[in-house]
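**Student:** sequence first, predicted model second:
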Amino acid sequence: MRIGVPKEIKIHESRVGLTPTAVRELVAHGHQVMVQKNAGIQIDLDDGKYQSAGAEIVETPQEIYAQADLIVKVKEPQPNEISLLRQGQVLFTYLHLAPDPVQTQGLIDSGCIAVAYETVTDSFGGLPLLAPMSEVAGRMAIQAGAHALELDQGGRGMLLGGVSGVPAARVVVIGGGVVGTNAARIAMGVEAHVTVLDKSIHRLQQLDFQYGSRINTVFSTVDALEELVSSADLVIGAVLLPGGAAPKLVTHEMVKRMNRGAVLVDVAIDQGGCFETSKPTTLANPLFTVHGVVHYCVSNMPGAVAKTSTFALNNATLPFVAALANKGYRKALMEDAHLRNGLNVCQGRLTHEAVARDLKLEYTPATAVLD
């Protein structure tokens, strides 16, 4: 199969779909890999490394989209990339379609087969291709929040861990999944006062058992959210509904009650965000203020640490890329229900139920399209 890796064009996005190591694996299986010139240059993956691994270096994305059977990316295709997709071409990347009707319609109209990293599942009930970036984003959320708390960023002028004789900052993490757990770990590491809210008693018990008195766990209710958010110095939004839009758990009224200069970091912004006051921002201009509260809502947070993120992502995606290439998309998806859960759009039809529900579009089961 001919596999194409275009250079990412989203602002301040330096991750790359395949590393030279991944390219070498695919070439060893008999596949041809095209990589756009300088696709990995920002993270020390120069064209020579790709050529040594067996890749062909091409100048333009147009060449890749015109020739490749399988496109491997990191971020959702931008409008000028969607226009290059063609009937029957497989796109494997993060999509986050639920809050993005324009991209969804573009993929439907293209006739491509779009498989989303974020909805591929595993036998443990997890999301194995979202997990590595969730781990990165969770850890980054605390350092981003700590920076936003600085006075010259509009924050309260607080150090997360405090100092001798001065209390630590109060960090509230909404959601105890991969993002929330990693955010809590880093916040505890700098000696902040950490509270995690979740709807799962089982998950809260796990966190209590793991961290003991270093963490406070609270069952998530409207009352609990109102009380804890209003007194927090830093709130991390770490809620996920696989494939669907994130619920708006923190309202305008809750934000109004927060202290001036408190900080909200919305890691769920890719799926629409879990704060009513959120709007997507970029790494170039990450912060804005609403009701005196600083918001950090960057939709590609792991792109700020692109080298770590690229290698972590490739470790997870390579077996699935190999399956799609070795077997062809139809056989690979039919044989693996977990990979099939990643199928969002297939030749003009929307095949993920949560996306279809949130966008109020017609849903077609993946098996019906692949038969």
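**Tutor:** Arrived safely.

**Student:** alpha carbons only for contacts and neighbour counts from here, please
**Tutor:** Will do.

**Student:** can you show me the strands along the stretch 201-350 of the chain?
**Tutor:** Assigned by DSSP state E, counting those that start in this stretch, the stretch 201-350 of the chain shows strands spanning 216-219, 234-237, 263-266, 287-290, 293-296, 343-346, 349-350.

**Student:** hold the first one in mind and look at this next one:
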Amino acid sequence: MLGAGVVGIQAAKMAAGLGAHVTILDVNIKRLCYANDVMPPHVVTEFSNEFNIRRLIKTHDLIIGGVLLKGAKAPNLITRDMLKEMRPGTVIVDVAVDQGGCVETTKPTTHEDPIYIIDDVVHYSVANMPGAVPYTSTMALTNVTLPFALKLANLGWEEACEKDTSLKKGLNIIEGNVVYQEITEAFGW
């Protein structure tokens, strides 16, 4: 697993539950410590760097890219030249596809045509993966976002953002000006 966020942890739980040996990589030590606390012993964590990624891709059959940088493009942690170091039939699931992907060879695919193969490595990079279960994903999203929408509707955006820091952190543009630092950096503004 590339990333110990929600995607990486949940994917690791599923794979570990099926008996797989799982390695989680991340640059956030707190997230790695959390993973160590909640995972069974056959799940190991390592600091994410090019050396560890190159070493581990040679022995792992499934690589799930769950890297998210808020408001920014995901970094390419697996480059095209690394594919040649993987065993034929290795599968990459790049969940970060909606942020550009964390694998250099990622390109968005659809549920109708979800995979492609480069250098004998199978790529699955469906944009909007929750779209496979539209009713369930819509209900989950609505349940989480409705309280915020009600705050905005009842208080107006300025007062709602003053009272709720999570809403304030979600501000991207105010009166035509981009105010979210990561977006300005991602686009070089």
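**Tutor:** That came in fine, so what should we check first? The structure presented is a predicted model; accordingly, all values stated were derived computationally and were not measured.

**Student:** export the strands of the stretch 201-350 of the first structure to a markdown table and tack on distance to residue 210 of the first structure and mean neighbour count?
**Tutor:** As requested, the strands of the stretch 201-350 of the first structure are arranged in a markdown table below (distance: least, C-alpha to C-alpha, whole Å; neighbours: other C-alpha atoms under 10 Å):
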| stretch | distance to residue 210 of the first structure | mean neighbour count |
| --- | --- | --- |
| strand 216-219 | 12 | 18 |
| strand 234-237 | 20 | 29 |
| strand 263-266 | 24 | 30 |
| strand 287-290 | 33 | 18 |
| strand 293-296 | 29 | 26 |
| strand 343-346 | 35 | 28 |
| strand 349-350 | 41 | 24 |
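
**Student:** as a markdown table, the ones you listed with distance to residue 188 of the first structure would be great.
**Tutor:** Compiled in a markdown table, the strands of the stretch 201-350 of the first structure are given as follows (distance: least, C-alpha to C-alpha, whole Å):
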| stretch | distance to residue 188 of the first structure |
| --- | --- |
| strand 216-219 | 11 |
| strand 234-237 | 13 |
| strand 263-266 | 17 |
| strand 287-290 | 24 |
| strand 293-296 | 20 |
| strand 343-346 | 37 |
| strand 349-350 | 42 |
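
**Student:** indicate which one of those strands is closest to residue 314 of the first structure.
**Tutor:** Each of these was scored for nearness to residue 314 of the first structure using C-alpha to C-alpha, and the closest is strand 343-346 (18.9 Å).

**Student:** corresponding residues in the second structure for the closest one?
**Tutor:** Per the alignment by TM-score structural alignment, strand 343-346 of the first structure matches residues 171-174 in the second structure.

**Student:** ditto for stretch 296-306 of the first structure
**Tutor:** The aligned range for stretch 296-306 of the first structure in the second structure is 124-134, by TM-score structural alignment.

**Student:** quick one: end-to-end distance for that stretch.
**Tutor:** Length of stretch 124-134 of the second structure, first residue to last, C-alpha to C-alpha, to the nearest Å: 19 Å.

**Student:** for that stretch, buried residues please.
**Tutor:** Judged by neighbour count using 16 or more other C-alpha atoms under 10 Å, the buried positions of stretch 124-134 of the second structure are 124-127, 129.
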